[in-house]
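Student: For reference, the sequence and a predicted model appear below.
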Amino acid sequence: MDFEIGTPKQRISLILDTGSSTTLVDPDCVRAADASACQKYGHYNTTASSTSHALGIYFAAQFGTGYMEGSWYNDTVYVGQDKLPLPHSRVGVNTWSTYLWAGILGVSYGMSWNTAYPTLLDLLVQLGHIAVPIFSLEVGTRGDGRLNQSGSVIFGGVNRWKYRGYLEPIEVWPNPSDQKEQFQQVGYWINLTSFGFARPGESEVTLTNADFARPMLIDTGSTFTYLDADLVAAVAKAFNAWIDEGGVYYVNCELRSEDGYVSFGFNRGNMVINVSYSDFVVNFDTYCALGVQPADLGVATWVLGNSFIRAAYIVFDQTNDAIWLAQYMPCDNDDDISDLTLNAGEELWLDLTGLCW
């Protein structure tokens, strides 16, 4: 996501992260997983900004295999096509990091549960740029040329030209207060209630029983989806996958051109998101990996990562503690945005049906 910060404006790019709440910039490209990509994301120079203010507060943050530590600053940031100004935004500036090749724009819950200061989404509401702390997301498909759309995020609105049918509300679960007690922070967790797959030309196979429910964190910062090892093994067998010494499943890249899909069900079948093989198989150019990998044993690390997110249009609703889902199906490049009001729940439920079929 493009991002401007400081006076005069400095342009950088950040990775939108639904699994965190903070804005962190300037990873060390020497220790980055992809040094060349890191260089292209830009750099924020605090001394070149007349509105930058050092807060004298230290931070440290872990992101899976990535880590960053540094100091907090306040500065004016500008977001969206209209370059909406957000003065006194809290930004963490790196002094030492590893693995990370881009800065992080965290859009999880902010002052309501996780932070002592307003996050970017909080500021958008406080300054009247949007009515409610809600945003919609389309990551865009990896695809094979048929639906190779670029992704986008819309703060305070939805684009009805990017999804099919109605938006299904999925309750954030565990509820925020229970999450706070259990995890010490609140995130976008929802219950997955079915999981299966269909090989090309064959009927769908459901791998879960009628009572299945698994709380999953929606995390755009994760390439893979992480599930129970037995479910992953069943999908791996259907994909003729092989496993390395580290427990990662790999597959033949040619599968991406086949017409099968993997299904994720919610609300006992009221909403099912089908992920095509072309989106589910993760392409690393020289090799391909299965889009779902085993979660850590004994730890609640179940994640809906980008191998799922690419097939869904997702509305993150902090007002009603809900995630609204529809099948991602872009049918027009029209940026006809429907702004959400204080009656967002009613609007999403009754009025904002997708225009793509």
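Tutor: Looks like it came in fine. Residues are numbered from 1 along each chain as shown.
Student: Please count neighbours and contacts with C-alpha atoms only from this point.
Tutor: Noted.
Student: Quick check: chain neighbours aside, which residue is closest to Tyr261?
Tutor: Leaving aside its sequence neighbours, Tyr261 sits nearest to Ser276 (C-alpha to C-alpha, 6 or more residues apart in numbering; 4.3 Å).
Student: typo on my end, it should be Ser136
Tutor: The shortest distance from Ser136 to any non-neighbouring residue, by C-alpha to C-alpha, 6+ apart, is to Val315 (4.1 Å).
Student: right, and the one you found touches Trp324 too?
Tutor: Yes - with contact defined as C-alpha atoms under 8 Å, Val315 reaches Trp324; the gap is 4.9 Å.
Student: follow-up on the earlier one: roughly how far is the helix or strand that contains the residue nearest to Ser136 from the heart of the chain?
Tutor: Assigned by DSSP states H and E, Val315 falls within strand 312-317. Distance, stretch centre to chain centre, for strand 312-317: 9 Å (C-alpha atoms, centre = their mean, to the nearest Å).
Student: Asn320 reaches Gly345, doesn't it?
Tutor: Yes - with contact defined as C-alpha under 8 Å, Asn320 reaches Gly345; the gap is 7.0 Å.
Student: Who has more neighbours out of those two?
Tutor: Between Asn320 and Gly345, counted using other C-alpha atoms under 10 Å, Gly345 has the larger neighbour count: 17 against 14.
Student: List of residues touching the host helix or strand of that one?
Tutor: Applying DSSP H and E as the criterion places Gly345 in helix 344-346. Outside of helix 344-346, the residues within contact range by C-alpha atoms under 8 Å, 6 or more residues apart in numbering are 132, 320.
Student: Against that first model, consider the following:
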Amino acid sequence: MKSTLATGALLAAAVKSASADIPDGVVQFDVARRQPHPRLLRRASTTQTDITNDLTQGGYFIKCEIGTPAQSLTLQLDTGSSDIWVPASDASVCETSKSNGGCTLGSFASDSSSTFEVVGKDEFSISYVDGSHSDGDYFTDVFSIGGSSVTNMTMGLGSDTDIPYGLVGVGYKTDEAIVSDKQSLSAAYDNLPIVMLNEGLIKTNAYSLWLNDLDASTGSLLFGGIDTDKYHGDLTRISIYKDSSTGVFTSFIVALTSVQAVSSSGADTLTSTGFPVAAVLDSGTTLSYLPQDLAQEIWTEVGAVYNSEAGAALIPCSRASSGGYLSFGFGGPGGALINVTMDELVLDLTSTGNAPTFTSGRYAGQDACEFGIQNATTDPYLLGDTFLRSAYVVYDLVNNQIALAPTDFNATSSNIVAFASSGAAIPSATVAPSQAAVTATSAFTTPAYAAATGFSSSSSTSSSSGSSSGSSSGSKSAAGMVSVPMDMIHVGLVSMAMFAAGGMLVL
């Protein structure tokens, strides 16, 4: 995703300590799952907000407060964009009755805030690849998350928008919408992570993301540190790459260098003429999008079929119980390796529990689900929530590195380690040893599809790299971090009339 600011508006911040038991420089946002219906060196605060998981929509959301007096909104967390923006309460999309949609996650009434100030009239403008958009003013106001508050935070106000919820972008400030609109890096402003650093909430511009599994009720976003109890094995550092057209760091592009399909019947190394694949780690994208040749190989292995009416690859819902998994490698031999199981990749198409069914073909009569890996025709490709749930991810915007490790699903203990200082290396992470040599495009060869049979059965193949860590439910952030609780909400699954409860699919 992508975002914008008013030229010259600064993000001055006044921080209030929300919790006296959190050491210096720590901000943590906890994550809680929302059930579906059927993006200072002084003492810091812990910010608690729920992340709700609504399987019919997609995305990870944080509960925030804006203005004076505070107005509550739930905004999508997005590592693929860089601005905060909110829908205006008088936007047409919000005035729609709740029974027909509307801004059910909240909107902002600027007239009701005594601290609201416009800093860029008609300068906020953002659009997305699906054709949706948001336009309006840049403004400053109080922004609070889980008890920590910043004053004069620059945000966009979507007065003309067709998106019924706002976003919290935490990417590079060079990806702010104002930079694109003005065609100038000098138009960039300090966004949320930089404000946290400038105000001493965290010691460096870095954060770690633990989304947990598809059915989980907890997860977290931790600014300024890592939680070593939330992953298995060791963190591996890989480089973030500059945007090929601008020559600057704008998004979290990493080198995907291998994919393997593994099941009870065998294993296959998959190939693509696109290797190494430039892939963006983007929490604002529900699904994952890979090159056509690679996506097609994956579909053949797991039994997914592309449906032109849906414009997506679909799969029998029963395949979620397959013990097969896909193994994603980053940074070449010896680099990070993340295994994604089928129960994280088979997604419901409706919220009612009544799945549409295939009416013909080899799956006739079976319930249909959406597959979490789709095809794309151009780079950079996207690794969204269907991948990110299986990885513990550390984003280091100072050293331009990502660290990855297999997630510890539903971990109950916490061991938070802070970054020592601005620019300090990611704690407990080692560098991928061969990533400097990752440059060549591999030849495309058709795999034997030895794993395909195993994906059609309920095997017990395991992709876990360790046992659950600990049993303590206590959690305490260390110095130099901000930990944020979030609510998980899935946005962007296939939504069309043909997928209404009880609908039929013809293949």
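Tutor: Everything's here; your move. Every value quoted in this text rests on a predicted model; they were computed, and no experiment measured them.
Student: With both chains overlaid, what TM-score comes out?
Tutor: TM-score for the superposed chains, counting by TM-score structural alignment, normalised by the length of the first structure: 0.86, backed by 339 aligned residues with a C-alpha RMSD of 2.7 Å.
Student: re the thing from before, which residue lines up with the residue nearest to Tyr261 of the first structure in the second structure?
Tutor: Aligned by TM-score structural alignment, Ser276 of the first structure pairs with Thr341 of the second structure.
Student: OK, contacts around its match?
Tutor: Going by C-alpha under 8 Å, 6+ apart, the list of residues near Thr341 of the second structure reads 323-326, 463.
Student: For those residues, which two are the farthest from each other?
Tutor: Gly323 and Leu326 (10.4 Å; C-alpha to C-alpha).
Student: And the two? Which one has more around it.
Tutor: Leu326 (25 against 22).
Student: Quick check: the gap between the more buried one and Ala411 of the second structure.
Tutor: Remark: distance between Leu326 of the second structure and Ala411 of the second structure (C-alpha to C-alpha, to the nearest Å) = 22 Å.
Student: Kindly report the same for Ser288 of the second structure.
Tutor: From Ser288 of the second structure to Ala411 of the second structure the distance is 24 Å (C-alpha to C-alpha).
Student: Give me the more crowded residue out of those two.
Tutor: Ser288 (25 against 20).
Student: Please report how far that one lies from Thr386 of the second structure.
Tutor: 6 Å.
Student: go on, Gly329 of the second structure?
Tutor: Distance of Gly329 of the second structure to Thr386 of the second structure, computed by C-alpha to C-alpha: 16 Å.
Student: Would you mind telling me which of these two has more residues around it?
Tutor: It is Thr386, of Gly329 of the second structure and Thr386, that has more neighbours when counted by other C-alpha under 10 Å, with 27 against 19.
Student: counterpart of that one in the first structure?
Tutor: Taking TM-score structural alignment, the alignment pairs Thr386 of the second structure with Ser307 from the first structure.
Student: ok now do its match, which residues does it touch?
Tutor: 223-225, 275, 279-282, 291-292.
Student: try it again with 7 Å
Tutor: For Ser307 of the first structure, the contacting residues are 223-225, 279-280, 291, by C-alpha atoms under 7 Å, 6 or more residues apart in numbering.
Student: I'd like those residues as a markdown table, with secondary structure appended.
Tutor: Formatted as a markdown table, the contacts of Ser307 of the first structure follow (DSSP: H, G, I helix; E, B strand; the rest coil):
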| residue | secondary structure |
| --- | --- |
| Thr223 | coil |
| Phe224 | coil |
| Thr225 | strand |
| Asp279 | helix |
| Phe280 | helix |
| Gly291 | coil |
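Student: Most neighbours of all those residues, which one?
Tutor: Neighbour counts for the contacts of Ser307 of the first structure (other C-alpha under 10 Å) peak at Phe280, which has 29 neighbours.
Student: quick one: it and Ser21 of the first structure, what's the gap?
Tutor: 27 Å.
Student: same thing with Gly128 of the first structure?
Tutor: The gap separating Gly128 of the first structure from Ser21 of the first structure is 20 Å, by C-alpha to C-alpha.
Student: quick one, which of the two is more surrounded?
Tutor: The neighbour comparison of Gly128 of the first structure against Ser21 (other C-alpha under 10 Å) goes to Ser21, with 24 against 9.
Student: Ser112 is in contact with the more buried one, correct?
Tutor: No - in this structure Ser21 of the first structure lies outside contact range of Ser112 using C-alpha atoms under 7 Å: 11.2 Å.
Student: residue boundaries of the helices in the second structure?
Tutor: For the second structure, the helices defined by DSSP state H occupy 92-95, 177-182, 192-198, 292-302, 385-388, 452-455.
Student: Ok, which of these comes nearest Thr161 of the second structure?
Tutor: Of all these, it is helix 92-95 that lies closest to Thr161 of the second structure, at 6.8 Å by C-alpha to C-alpha.
Student: list the contacts for the aligned partner of Thr95 of the first structure in the second structure?
Tutor: In the second structure, the residue matched to Thr95 of the first structure (TM-score structural alignment) is Ser159. Counting by C-alpha under 7 Å, 6+ apart, Ser159 of the second structure makes contact with 87-88, 91, 135-136.
Student: residues contacting the residue positioned nearest the centre of the first structure?
Tutor: Centroid-nearest residue in the first structure: Thr220, 2.3 Å away (criterion: C-alpha atoms, centre = their mean). Residues near Thr220 of the first structure by C-alpha under 7 Å, 6+ apart: 16-19, 305-306.
Student: which one of these is nearest Trp357 of the first structure?
Tutor: For the contacts of Thr220 of the first structure, the minimum distance to Trp357 of the first structure (C-alpha to C-alpha) is 23.0 Å, reached by Asn306.
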